[in-house]
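J.: output the structure for:
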Amino acid sequence: MSDNIATQARNKAGGYYKEGYNCAEAIFLAFREYLAPELSPELVKLITGFGSGVGHAGCLCGALSGSVMALNMVKGRTSNQEKRDAAYDTVRQFHDRFREQFGSTDCRVLNPHPHDTPEQLKNCLKITGGTAKLLMEFLQEKSLYKMAE
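T.: As a prediction, this is how the structure comes out:
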């Protein structure tokens, strides 16, 4: 497993976050480049409301939501005739790994700081970058991403 590509993914997602994208958008944009570069970056608009635990509700972490979308790029189905089990299993495994790594999947638990404060932004940057690194490691471990030779 290449730690370099995992670190690169962390930095790429962190870079998007620093540019003003939320946690979910940053993960989506970074992994779109790795997994489905043919997808328009404008699809980020489908992700916006997942930030801050689904629109400031503090529920499922946006970085985790963005990761689910990234995993769907490689495991999602395109027809209702296809089975969902592979996608569900893969997403559940990553969900469990995320919870093990960060201690929760709940945005308000992961980041108890008031929204848009320096503390909240710094913590979300750390979580977003850490999630991107964890996701790339997971993708490589599951042979869902191989670096171009």
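
J.: use CA for all of it now, contacts and neighbours both
T.: Will do.

J.: who touches whichever helix or strand Ala26 is part of?
T.: Assigned by DSSP states H and E, Ala26 belongs to helix 23-35. The set of residues external to helix 23-35 that reach it, using CA atoms under 8 Å, 6 or more residues apart in numbering, is 9, 12-17, 39, 41, 44, 47-48, 50-52, 62-67, 69-70, 73-74, 124-125, 128, 132, 145.

J.: show me what stretch 50-70 is in contact with.
T.: 22-28, 31-32, 35, 47, 49, 91, 95, 98, 105-108, 110, 127-128, 131-132, 135.

J.: I'd say Phe98 and Leu110 touch.
T.: No: with contact defined as CA atoms under 8 Å, Phe98 does not count as touching Leu110 (11.4 Å).

J.: what do these two both touch?
T.: Joint contacts of Phe98 and Leu110 (CA under 8 Å, 6+ apart) are Ser104.

J.: if we can go back for a sec, just the buried members of the contacts of stretch 50-70?
T.: Burial by neighbour count, judged by 16 or more other CA atoms under 10 Å, picks out 22-28, 31-32, 35, 47, 91, 95, 98, 105-108, 110, 127-128, 131-132, 135 from the contacts of stretch 50-70.

J.: next, the structure of the following sequence, for comparison with the previous one:
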Amino acid sequence: MKPNLDSEETRSGKINVLLADDIKKTQPEMAMALFRKGYNCAQSVFLAFCDQCGMEFETATRLSSSFGAGMGRLREVCGGVTGMFMVVGLLYGYYDPDDQTKKTEHYQRIQYLASQFEEKNHSIICSELLGLEKGKDSPVPELRTEAYYKNRPCEALIGSAAEILRNYIKEQK
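T.: You can find the predicted model right below:
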């Protein structure tokens, strides 16, 4: 079941996540809308699928909060890709550390998804996707202004990751 996006429940009180009509959006559209609401790239993808993972919205938000901007603004693996991997881990991941077959299958799955994203977007590395020099960025996130959204490909990259993931999940059924 999708989270009630017009509800205002959280652990300590209230949070307005999205408008009620956003519930009808596809997961890629939902991920992009979440990004526009201020969630980071990893959160945006992960939250668009948290209902399928059986995870409560606030827990999913907190769990994925460290992985935005290429992992805490380190500009490494794109947060959208990381969000995709988190969902796949919850849905199809292994749990027995001695099961080499399941580990191999899961790593193949992750490499396949990474290659799908890279094929569409030419990289899975945040700094490369944004045309930035390698290396960590200031820990202070940029303010989300219209100029920010206009100058960054992040929203489209998040949509791309969510679309790849949605298609992958459909193929597994």
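
J.: just the buried ones out of the contacts of helix 23-35 of structure 1, please.
T.: Members of those classed as buried by 16+ other CA under 10 Å are 9, 12-17, 44, 47-48, 50-52, 62-67, 69-70, 73, 124-125, 128, 132.

J.: can you give me the distance of Met69 of structure 1 to Asp89 of structure 1?
T.: Look at Met69 of structure 1 and Asp89 of structure 1: by CA to CA, to the nearest Å, they are 14 Å apart.

J.: no, scratch that, I was asking about Ser104 of structure 1
T.: Ser104 of structure 1 is 19 Å from Asp89 of structure 1, by CA to CA.

J.: so which of these two has more stuff around it?
T.: The neighbour count for Ser104 of structure 1 versus Asp89, taken as other CA atoms under 10 Å, is higher for Ser104 (16 against 12).

J.: pick out the residue closest to the middle of structure 1.
T.: Ser67 (2.8 Å; CA atoms, centre = their mean).

J.: gap between that one and Asp116 of structure 1?
T.: 22 Å.

J.: and what of Gly76 of structure 1?
T.: For Gly76 of structure 1, the distance to Asp116 of structure 1 - CA to CA - is 33 Å.

J.: between the two, which one's more packed in?
T.: Gly76 (20 against 9).

J.: which residue lies farthest from the center of structure 2?
T.: Quick read of structure 2 (CA atoms, centre = their mean): farthest out is Asp98, 28.6 Å.

J.: how much space between the aligned residue in structure 1 for Thr82 of structure 2 and Asp3 of structure 1?
T.: Aligned counterpart of Thr82 of structure 2 in structure 1: Ser65 (TM-score structural alignment). Ser65 of structure 1 sits 23 Å away from Asp3 of structure 1, going by CA to CA.

J.: do the same with Arg10 of structure 1
T.: In terms of CA to CA, Arg10 of structure 1 sits 10 Å off from Asp3 of structure 1.

J.: neighbour count for those two, which is higher?
T.: Neighbours per residue, other CA under 10 Å: of Arg10 of structure 1 and Asp3, the larger number sits with Arg10, 25 against 11.

J.: am I right that that one sits in a helix?
T.: Yes: the assignment for Arg10 of structure 1 is a helix, going by DSSP: H, G, I helix; E, B strand; the rest coil.

J.: which ones are touching the aligned residue in structure 2 for it?
T.: In structure 2, Arg10 of structure 1 lines up with Pro28, judged by TM-score structural alignment. Contacts of Pro28 of structure 2 were listed using CA under 8 Å, 6+ apart, and they are 45, 48, 158-163, 166.

J.: many thanks, I have nothing further to ask.
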